[in-house]
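# what's the 3D shape of this:
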Amino acid sequence: MDPLQLVGSELSPYTGKVRAYLRYKGIQFDPVQSSHEIHEKILKPNVGWKVVPVIITPDGKYVQDSTEIIHYLEKLHPLPSIYPQTPCQRIVSMLLELYADEWLVLPIMHYRWSFKENLPLINQEFGSTVFPKETAAVQRERAKMAMAYFSSMLPVLGINKDSISEIERGYLELLDNLSKHFEVYPFLLGFKPCIADFAMHGMLYAHLYRDPYPGYIMKQRAPLVCAWIEKMNQFTKDRLMYTHSIRDGKIILDQLNRNQQDFLPDDQIPQTLFPILETIFQNQAPEILDNCNILRIYLKDHPDAKRLPRILGTHRFKIGQTISTRGSMTYPIWMLQSISDYYYSLPGKMRLTVDKFLDKFEGAKEFVGVDLDTCRVQRINNFVCPEQIRKQSKL
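I've put the predicted structure just below:
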């Protein structure tokens, strides 16, 4: 049987997330560069829009969205699991995935598109990826259109003269916090990667490690983060961590004990992650909760809506000590909903354990335990839709 195909791009952070996952799981795959021809003749007709990453299974199924792809594959390849089975670690892994996928968009897009030092590489890679059969001169010229599209997204994302200083401060702070963490642990929750490792790796690798200007910053300021990225990107070994001894003149692989190849015991959350969690609850959480309120109003005004726009106008948001403006997005609500659904699925004692942990952070319990009954969403045919559409379809 043919391997599944991963349609994506080295420039895409979400492709990096899925590719690292596939390598970690040992799932055979054929990497496919997302050319203009593939977008027009394959992705748009079968997925509904031109987007990566997409996996195409051997039986012809198309799965789009990095989180959805991993959910799909995790059911087929459950071991080793990337989702902790203990409640606090599970919640934290999902929160960090949400943070990586949705909040780190701010620094990755700023550092890619605001510095001219990156443009020769980006131009060459956009051109050769999207138009591989054209001459180099034609590739460079056509790439300018794609580059103009992505750079035009900065205001919608909230990247502007008011927010840039806080975006940069927050990113450097993240590098410092991750450096302190990786001095102690090889992965975010201990000795094997969780879903958040793959999400954060994709965002940091594709833009901030590879692009020249931010890549220089990372290599100078956070070499341990670079080493973690390189480890996440390869996963070509059967063992994630290994040491050897000499016995009878031969090199012998040492056996690791279970605590050296699993998440931390007893549902521990490393304190080195607390500053990142603080950022989530102080900055990202209020922004997403405001998106929920905007969606509630939209659904009330559009009771027959079958598909939701990706952006519902603009709204004010806080980043660090600055108030700025960005698009109000619907997709993060779908990710938050998974977190709150898991939280409410926990039996009483386990939920109390999570509550005790969340009490360490202002606004954490209100975010994780948010009532989404009046703004629930689902993904149907690769688009975010009001959840009642599914209920109606069962009648």
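
# all contacts plus neighbour counts: C-alpha atoms, from now on.
Noted.

# ok but His315 is inside a strand, no?
Yes - per DSSP: H, G, I helix; E, B strand; the rest coil, His315 lies within a strand segment.

# wait, it sits on Ile323?
No - the criterion here is C-alpha atoms under 8 Å, and His315 misses it with Ile323 at 10.3 Å.

# look at those two and report which has more neighbours.
Using other C-alpha atoms under 10 Å, the more surrounded residue of His315 and Ile323 is His315, with 16 against 12.

# just give the number of residues close to Asp262.
As a measure of burial, Asp262 has 19 neighbours, counting by other C-alpha under 10 Å.

# how near is Pro212 to Val368?
For Pro212, the distance to Val368 equals 37 Å [C-alpha to C-alpha, to the nearest Å].

# between the two, which is the more surrounded one?
With neighbours defined as other C-alpha under 10 Å, Pro212 and Val368 compare such that Val368 has more, 24 against 21.

# can you pull the contacts of the more buried one?
336, 339-340, 343 (C-alpha atoms under 8 Å, 6 or more residues apart in numbering).

# from those, which land in helices?
Using DSSP state H, the subset of the contacts of Val368 located in helices is 336, 339-340, 343.

# let's have the residues you listed in JSON lines, adding neighbour count and distance to Val138.
Formatted as JSON lines, these follow (neighbours: other C-alpha atoms under 10 Å; distance: C-alpha to C-alpha, whole Å):
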{"residue": "Leu336", "neighbour count": "23", "distance to Val138": "43"}
{"residue": "Ile339", "neighbour count": "23", "distance to Val138": "46"}
{"residue": "Ser340", "neighbour count": "17", "distance to Val138": "49"}
{"residue": "Tyr343", "neighbour count": "21", "distance to Val138": "52"}
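
# before we go on, could you also do this sequence so I can check it against the first one:
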Amino acid sequence: MNDVAGGEGRYRILGGPGSPYSLKLRAALRYRRIPHNWIVPQGYLGDGGELKAADKGMIPVMQLPDGRYWCDSTPMILALEQRHPGVRSLLPDNPSDRFLALLIEDFADEWLVLPLFDYRWDAEADQAFCARRQMAGWLGAMPGPEFDAIVARFRERQTGVLSRMGEREVNRPLLRSTYPEVLAAIEAQLGVSRFLFGGRPSIGDIGLFGQLSQLAIDPTASAIMRRDAIRTFQWVQDMYDASGIEGAWREPSQALGPGVENLLALIGQVFLPYMTANAAAVRADRPTVEITLRGLPLIARANSYRELCLGWLKVALARALAEGAADLEPLLRRHGCWDHLQLAPGEAESLPELSPESTGRRSAFH
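Next comes the predicted model:
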């Protein structure tokens, strides 16, 4: 057994240097000032050691002070809210904002990751840089020829995984059209508030940061951000460690910022229609999702985890409405989100619990 968490009461995050979800989780613990150690296990996934012993099949993995292992960034962050209540929470007090933060976080996790990985493993310069950077982080010091051979295998693996996820050439125009919109939304929001829901980060901010932390590094995507969204670039740097940020949630009487409105428009036009089509494909046992969004095609492998994500969002909306979030319906209807988020009879009861105790399901992108 390892020296649990490096000391009594500390968590141990086992993460990867190029993993948006690993940096998302670390940012959450840093902001909340929850004692933890950041560990990049040597040898990468599947090569034995602690990650293999944890038996999650994905990163990040987090070891609790009692020795148990958790996985999957969203349920880990939510479970930490239960274990450490009231300590610089990432969940807004207002039930409407709380739901919107969860929705934006899911958009980042399940959609923004798609253009990230398309950029990362497309152009020669991106493939070469990203493969070497990540393997350097995983492997540490190593003779050049051995390192080069491992980099080549990793690069081949990653491009192969993406080729099996969907029609990359077909999907690229749609995926890449949404990245600049996210940047523009954050730029607009920074004109009125430091974060989406006031002066402190929410789980939605943390989710966006996870993906943007990598988009700010990878050559092609970073060049776009540095050219078009300099304030967003610096916001990403600030979010690496927000432990010193003090702030308050916005007042319910205040209007939502333009960045939140713009993100909701994008979510209603692209993300939720895709998630609904994906869920229908999974339920019908169809292997592929084919949909046209804003006049652009998307052909992707049906994803059972994303079907669950949509179901959990529906449950979260129902909970927010039960807590008095009456303003959500007109807002979500205005942006085309409402109908996609309605529970079917018996749907809530059929959903598994959103739990960090489960075995990992998304290793390709984590």
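
# before we move on, back to that, ok, so of the ones in helices among the contacts of Val368 of structure 1, who is nearest Ser93 of structure 1?
Ser93 of structure 1 has its nearest neighbour among these in Ile339, at 9.7 Å by C-alpha to C-alpha.

# can you count the residues close to the aligned partner of Gln33 of structure 1 in structure 2?
Matched by TM-score structural alignment, Gln33 of structure 1 corresponds to Val40 in structure 2. Val40 of structure 2 has 17 neighbouring residues, counting by other C-alpha under 10 Å.

# residues in contact with Val40 of structure 2?
14-17, 137-138.

# what of Ile91 of structure 1?
Going by C-alpha under 8 Å, 6+ apart, the list of residues near Ile91 of structure 1 reads 339, 342-343.

# that one maps to what in structure 2?
For Ile91 of structure 1, the aligned residue in structure 2 is Phe99 (criterion: TM-score structural alignment).

# gap between its match and Arg83 of structure 2?
20 Å.

# over to Thr232 of structure 2?
32 Å.

# cool, Tyr31 of structure 2 as well?
15 Å.

# who has more neighbours out of these two?
Of the pair Tyr31 of structure 2 and Arg83, Tyr31 is the one with more neighbours under other C-alpha under 10 Å, namely 23 against 10.

# so the more buried one sits in a helix?
Yes - read with three-state DSSP, Tyr31 of structure 2 is one of the residues of a helix.

# not counting sequence-adjacent ones, nearest residue to the counterpart of it in structure 1?
Aligning on TM-score structural alignment places Tyr31 of structure 2 opposite Tyr24 in structure 1. Leaving aside its chain neighbours, Tyr24 of structure 1 sits nearest to Phe235 (5.4 Å; criterion: C-alpha to C-alpha, 6 or more residues apart in numbering).

# would you agree the one you found is in contact with Leu22?
No - contact criterion C-alpha under 8 Å: Phe235 of structure 1 and Leu22 do not qualify, at 9.1 Å.

# what are the ranges of the strands in the stretch 151-300 of structure 1?
244-247, 250-253 (DSSP state E, counting those that start in this stretch).

# quick one: the last one aligns where in structure 2?
Put plainly, it is strand 250-253 of structure 1. Aligning strand 250-253 of structure 1 against structure 2 (TM-score structural alignment) gives no matching residues.

# buried stuff in that strand?
Of all the residues in strand 250-253 of structure 1, not one is buried under the rule 16 or more other C-alpha atoms under 10 Å.

# helices or strands up against that strand?
If you count contacts as 3 or more C-alpha pairs under 8 Å, 6 or more residues apart in numbering; DSSP states H and E, strand 250-253 of structure 1 packs onto strand 244-247.
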